[in-house]
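Peer 1: show me how the following folds:
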Amino acid sequence: MTVTAVTGSVRELVDQRLIAVVEREMGRLGFLGGQEREAVRHLLARFVIDGGKRLRPSFVFWGHSAAGGSAEERDAVLSAGCAVELVHSCALILDDIMDESDTRRGRTTAHLALLDEHRQEGWRGDPRRYGESVATLLGLLAYTWADTAMVATGSARSWEVFTQLRVELIGGQYMDLAHAARGAGTRSQALLTGAYKSGKYTVEGPLLLGHALARGLPGVRAALSAYALPLGEAFQLRDDVLGVFGDPALTGKPAGADLFLGKQTYLLAEARRRTGGHGHTPVDDVRDEAEVAAARELIVACGALEAVERRIDLLTRKATAALERAGLPEEASAALAELARQVTDRRA
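Peer 2: Modelled structure (predicted):
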């Protein structure tokens, strides 16, 4: 079986377990009315089950394998993978509210779907406030489902890692909002924010969760972090590029979304640095498609895009080199090398 086939089989296992977890948790909602229950199923349950690449559960799985975990612990590993995926679903729903996003994974975002329902039904109150409020509750429900999945692991040791993963994610998202509100940020601020809002909870946190479930040795933990930290940064930088240049048909998100939102990403900080620094530039206060096009041209012309692509390549090679030095089990090492390619060469 090829490495790609092996990583694909992990996704299938996670998908099967996610379906079971979501269906079990939907069973707790029998007290809801039919319309409300259908909203949960359509906007949360389907969102969890039908979308996503399962990168984070895959890192949990291979972190466990790299640490010498046993096949008897497979159920716990899959449950932990589901927990991380449910936290990710929560993060996406809340992120869409904060970013006022129209689409996610090619579909209308939850808060806008709920807004539309409110308007169509002619209900009382502000449709936007209703949509954002109910979508926030759906995110919290996903967060709660993540706890139930973690309980099934039966591992007290893994809870500390899982808690740290969530704290870092929330703290990173707060930094992202604060820096966008304050205006142009530095490259170092952008890297710190990206590490905590995305990179660490995508790669390092899930790997260390798998390591904790295997009760792995400290040396293996250090080796996994040496691989994960540069790879997590490369993952976020790729996300920054997609946030400006990504094709909505592939990303499922609006074109130039980071420009409209005034995100303080490394890519945009690099463009500002190369085009005169700290004052207003064409990458700031973007309001329409023409300004998106102008900003993209500037980012390319000043060399910022090329610089970020070089950094992604350097970080990926650094992660791969750390993996080669680690002396991990052969199958786990090969799978982690394949995942490094997947997270840095994304088309969506």
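Peer 1: alpha carbons only for contacts and neighbour counts from here, please
Peer 2: Fine.
Peer 1: what comes up buried for stretch 177-197?
Peer 2: Residues of stretch 177-197 classed as buried: 177, 179, 184-187, 189-197 (neighbour count, 16 or more other C-alpha atoms under 10 Å).
Peer 1: so where do the strands sit in the protein?
Peer 2: Counting by DSSP state E, the segments of the chain that form strands are 103-104, 107-108.
Peer 1: so can I have CSV of those strands showing distance to Val6?
Peer 2: CSV is the format used below for those (distance: least, C-alpha to C-alpha, whole Å):
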stretch, distance to Val6
strand 103-104, 28
strand 107-108, 29
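Peer 1: mind checking the ones you listed for the one nearest to Pro206?
Peer 2: strand 103-104 (23.0 Å; C-alpha to C-alpha).
Peer 1: quick one: Leu305 from Thr186, how far?
Peer 2: Taking C-alpha to C-alpha, to the nearest Å as the measure, Leu305 falls 16 Å from Thr186.
Peer 1: one more to put side by side:
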Amino acid sequence: MTAVVDHSLGLDDVPAAVEAALAEFLDGKAHTGAGLRQFTELLRGLLGAGGKRLRPVLCCCGWLAAGGGDPAPVVPAAASLELFHMFALIHDDIMDRSDTRRGRPTVHRALADRAPGRPDLTDAERFGVNGAILVGDLAMVWSDELLHSSGLSADRLAAARPVLDAMRSELMYGQYLDLLVSTDLDSGLEASLTVARYKTAKYTVERPLQLGAALAGGDEQTHEACSAYGLPLGEAFQLRDDVLGVFGDPGVTGKPCLDDLREGKHTALLAIALRQAGPAQARTLRALVGDARLDEDGAAVVRGILRDTGALDTVERMIHARCRQAVDSLDRSPFPPAVRAALTRLATAATVRTS
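Peer 2: Take a look at the predicted model:
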């Protein structure tokens, strides 16, 4: 069992330390002479537009949970998760055809506006999408470079490799599942929860915790405790995203609240509503959800049905239950008391939020 050593986490300092590590890395890339300044500007803009830095903080928690001591040595590795997250967001926005992210134009939209020459709209959009794919790919490559230039020992990096490989594979699988069920309104609740587990729960909470633990030399019991906490909390995090995607304030979330409905995204919220809807309500949902021309009046009708069927209340209960399960698991974990306290606070922040 990992030795129980209490630490003063200083988690409030981790986001700033991560920002500094990312800024230093991107500054170095901007001055390599390889014509990468435009790419670094795009990534810097997306990184600087917001974000919770939840994955790096969880990585530092995993490090401390495994007895790693002062988290400063793991900060660059934790920051690499943010670059990988940029890759995921950029590609996700392309697949979702999103226009904005964190209140700014998405990368493919920004690049379309910079298309060289005087292209027509189709050519400009193609340039934007193709360019954004490359920027996303570069962010993934750089995340690996930042991790392996973090200064951690080769044996620690080797121990963390299986966790990193699993995280990347699970995210790709989750994204593919999302494509399969995203517009199939009849795929059911279990399908939406499977997507949430692979696309979000593992990638957002479980694996970042385990990565930090692996880098600190954590044992199997520590990794299992990371899963017991991470999987239910990650699912709750995604369920909250589903709610905010329909009921959130765009001025706070940074994304329009019509996108998920226009796309016809199959979420747990929608699956439950269809399961509990009467015939007329179900017909209305099927007519409106997935309509690319859906306006705010139509969205208000959908929101009313989501409330009236009890779907919204059901999802709120699911969020609460999963958050409680995650927090309760900490009582059985080998984590130091300060880590358990920090993860309890993070559970609330991740699920009771407006963005």
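Peer 1: if we can go back for a sec, quick check: which of the strands of the first structure is buried the most?
Peer 2: Sort the strands of the first structure by mean neighbour count, taking mean count of other C-alpha atoms under 10 Å, and strand 103-104 sits at the top with a mean of 18.
Peer 1: show me the one of the strands of the first structure that comes nearest Ala290 of the first structure.
Peer 2: Among these, strand 103-104 sits nearest to Ala290 of the first structure (C-alpha to C-alpha), with 20.6 Å.
Peer 1: so where is that closest one in the second structure?
Peer 2: Under TM-score structural alignment, the match for strand 103-104 of the first structure in the second structure covers residues 100-101.
Peer 1: next one: stretch 307-319 of the first structure
Peer 2: Against the second structure, stretch 307-319 of the first structure falls on residues 314-326 (TM-score structural alignment).
Peer 1: just to revisit the earlier point, the strands of the first structure: which one's closest to Thr251 of the first structure?
Peer 2: With C-alpha to C-alpha, the closest approach to Thr251 of the first structure among the strands of the first structure belongs to strand 103-104: 8.2 Å.
Peer 1: how close does the closest one sit to the second structure?
Peer 2: By mean C-alpha distance after the TM-score superposition for the first structure, the fitted strand 103-104 of the first structure averages 0.5 Å away from its aligned residues in the second structure.
Peer 1: residues contacting that strand, please?
Peer 2: 96, 109, 252-254 (C-alpha atoms under 8 Å, 6 or more residues apart in numbering).
Peer 1: show me what Cys82 of the first structure aligns to in the second structure.
Peer 2: Using TM-score structural alignment, Cys82 of the first structure pairs with Ala79 in the second structure.
Peer 1: would you check how far apart the closest residue to its match other than its chain neighbours and Pro334 of the second structure are?
Peer 2: Using C-alpha to C-alpha, 6 or more residues apart in numbering and skipping residues adjacent in sequence, the residue nearest Ala79 of the second structure is Val18, 5.2 Å away. Using C-alpha to C-alpha, one obtains 26 Å as the distance from Val18 of the second structure to Pro334 of the second structure.
Peer 1: the more surrounded of those two?
Peer 2: Between Val18 of the second structure and Pro334, Val18 has the larger neighbour count (other C-alpha atoms under 10 Å), namely 24 against 19.
Peer 1: go ahead and confirm the more buried one touches Pro56.
Peer 2: Yes - counting by C-alpha atoms under 8 Å, Val18 of the second structure touches Pro56, with 7.4 Å between them.
Peer 1: intersection of neighbour lists for those two?
Peer 2: By C-alpha under 8 Å, 6+ apart, the residues touching both Val18 of the second structure and Pro56 are 75, 78-79.
Peer 1: can you add neighbour count and distance to His31 of the second structure and give those residues back as a markdown table?
Peer 2: As requested, these are exported to a markdown table (neighbours: other C-alpha atoms under 10 Å; distance: C-alpha to C-alpha, whole Å):
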| residue | neighbour count | distance to His31 of the second structure |
| --- | --- | --- |
| Val75 | 25 | 23 |
| Ala78 | 34 | 23 |
| Ala79 | 29 | 20 |
